[in-house]
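Q: sequence plus predicted model, see below.
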Amino acid sequence: MAESDPLIKNHLQRFQNNEICYHYLSPTIQKELILLISCEIEAAIIQKVKEAKYFTVILDCTPNFSRQEQMTLIIRCVNVNSTPVKVEEYFLQYLIVSNTSGLLEELHNVLKVLDLDIDDVKGQCYDNGSNMKGRHQGVQKRLLDINPRAMYTPCGCHSLNLTLCNMENSCGKAKDFFGTVQQQVQGLITYFEKYIKTRFVEAMMNAKKLAIEMEIDPVLPEKCQRRFEEYQVYDDIFGFLFTSEQLNLMDNDKLKDCCHRLQNFLKKDELFDVDGDALLIELKLLQEHLPKEIKISIDILNYLKRMRCFPIVRRAIFK
């Protein structure tokens, strides 16, 4: 710190010259300073999350050096104050848990301490362990019982890792490919960006066509089928907001149906996060005024922020 802070440097020099008796740099003081800094950082993160209102929780468990199970808590939300608007992830803390069965209770308690409302959780993301993603007893099911609007998404990195491992084990050419993949990183990034925009429907069609050409039964394994079904549910609810192309292709009846489907999904008791009729009116106006060069949802969000208009559409995209 003294190398970059003149005040600290002067303080240390005065102590070394016996001009003062206390240096305030003992391990206890250092730990207290680190704690104070971490509290300020945490408060700034929580403020950003509250301004966004809606957020996703990302949890992962791994044993530490003492073999105690610890859970990383990461919050994903839209940073509405940044220019341009960004979707960001913030690591908050490690949580020690006695066993994985108590993860949801620990999460609920931590959110209370952080003054975050569990009803504002609109997404949950875990690894592919049955204790986390299980439809009947997993954490995702128990959180859905509390907040049915917290859609579950399998961890993309973990899913990709499993896919690549299985590919390498079953194909010699795949092993050769991953030996040179570092030289093709940019091309790989471009491919996945395109894949995200076109979503998995096109990939499913191409995979079935290829399987038929290879005389293989075009049927996904049960686990893979469930994964695609989960993404399909997400696409059915939010898909009309993903791209401007998708939005512009919809007629009034189709758009109205999508708006009310989203309204009903985001309903809890008698409260609605989004008014379907108001959303329909704004989207019809947006179809007429949205510039053609704006394609994906994050660009639409930045456009709406600059124009300071269509608040219902902004809220829907925040989900």
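A: Looks like it came in fine.
Q: alpha carbons only for contacts and neighbour counts from here, please
A: Fine.
Q: what about I317, which SS state?
A: helix (DSSP: H, G, I helix; E, B strand; the rest coil).
Q: now that it has come up, it's in contact with L301, right?
A: Yes - between I317 and L301 there is a contact at 7.3 Å, judged by Cα atoms under 8 Å.
Q: higher neighbour count, those two?
A: A direct count of neighbours by other Cα atoms under 10 Å for I317 and L301 places L301 higher, at 22 against 16.
Q: can you give me the strands in the stretch 101-250 of the chain?
A: All strands of the stretch 101-250 of the chain, identified by DSSP state E, counting those that start in this stretch, fall at 121-126, 151-154.
Q: most packed of the ones you listed?
A: strand 121-126 (a mean of 22; mean count of other Cα atoms under 10 Å).
Q: pasting the second one now:
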Amino acid sequence: MNAPGNNQMIAPKIQKQLVNACAVETTNAILADLGDRWFTLLLDEARDCSVKEQMAVVIRYVNKHGEVIERFMAVVHVATTTAACLKEAIDSLFAKYGLSVARLRGQGYDGASNMSGEFNGLKSLIMKENPYALYVHCFAHQLQLVVVAVAQANQYVCDFMWIVGSIVNTSASSCKRADKLRQLEHDRKVKLLER
């Protein structure tokens, strides 16, 4: 109420600064909770809609209450998905946040050779620095592989997934269609409430 009417902070530059400030404070809170405890590193890389390779970084640790905590730390742009490039990005991230590879006790990635390769994979590069950073294949990725294999073996499941995919693609491909579907659902609920 005491601020001027034009002080709405809606300029894109200001909004980006606010978001960045929130991200910094959140990261500082995570690092404070982590303290000097051991932690595990979980990574996955993917190409975003602007066709840039991005690496998502998550850490997992046990807090002072004995609870297993998993926190998203950052999305890091990587030039390529080679193990050396990913390792360089991790080293840079660790330096930025004051994390040490010596405190790393686990690694979790998918089964791609650049990540889990026995000789030249990211797993091997990290284990050369810290042999206690044991590698575990990502269970979510393993579950996805099992679901895909089971779905492909069962024609009913295959057909169901194809139908669901078609519905999602049809409804989500157009903003107008999505708005129309929302409006139809809204109208249906209003009629049910009126009864």
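A: Cool, got the structure. Owing to the predicted nature of the structure, the values given are computational and were not obtained by experimental measurement.
Q: quick one: the helices in structure 2?
A: Remark: helices assigned in structure 2 by DSSP state H are 12-34, 83-97, 113-116, 122-129, 139-153, 155-172, 175-194.
Q: which residue packs closest to D127 of structure 1, ignoring adjacent ones?
A: C155 (5.3 Å; Cα to Cα, 6 or more residues apart in numbering).
Q: aligned partner of the one you found in structure 2?
A: Alignment note (TM-score structural alignment): C155 of structure 1 maps to C138 of structure 2.
Q: surely its match touches M115?
A: No - C138 of structure 2 lies out of contact with M115 (Cα under 8 Å); the separation is 11.0 Å.
Q: who has more neighbours out of these two?
A: Remark: of C138 of structure 2 and M115, M115 carries more neighbours, 27 against 16, as counted by other Cα under 10 Å.
Q: what residue in structure 1 is paired with that one?
A: Using TM-score structural alignment, the equivalent of M115 of structure 2 in structure 1 is M132.
Q: over to Q17 of structure 2?
A: Matched across to structure 1, Q17 of structure 2 falls on E32, judged by TM-score structural alignment.
Q: how far away is that match from K256 of structure 1?
A: To K256 of structure 1, E32 of structure 1 is 56 Å away according to Cα to Cα, to the nearest Å.
Q: of the two, who's got more company?
A: Comparing E32 of structure 1 with K256 by other Cα under 10 Å, the one with more neighbours is K256, at 19 against 12.
Q: please name the residues that touch the more buried one.
A: For K256 of structure 1, the contact set (Cα atoms under 8 Å, 6 or more residues apart in numbering) comprises 276-277, 280.
Q: closest to F238 of structure 1 out of those?
A: G276 (12.9 Å; Cα to Cα).
Q: so the closest one touches L262, yeah?
A: Yes - contact criterion Cα under 8 Å: G276 of structure 1 and L262 qualify, at 7.2 Å.
Q: neighbours around the equivalent of L43 of structure 2 over in structure 1, how many?
A: Using TM-score structural alignment, the equivalent of L43 of structure 2 in structure 1 is L59. Residues near L59 of structure 1, counting by other Cα under 10 Å, number 19.
Q: go on, C77 of structure 1?
A: C77 of structure 1: 26 neighbours (other Cα under 10 Å).
Q: equivalent analysis for the one 3 residues further on, please.
A: Applying the criterion other Cα under 10 Å, we find 19 residues in the vicinity of V80 of structure 1.
Q: give me the most central residue, structure 1.
A: Geometric centre of structure 1, nearest residue: R76, 4.6 Å, by Cα atoms, centre = their mean.
Q: aligned partner of that one in structure 2?
A: Checking TM-score structural alignment: R76 of structure 1 goes with R60.
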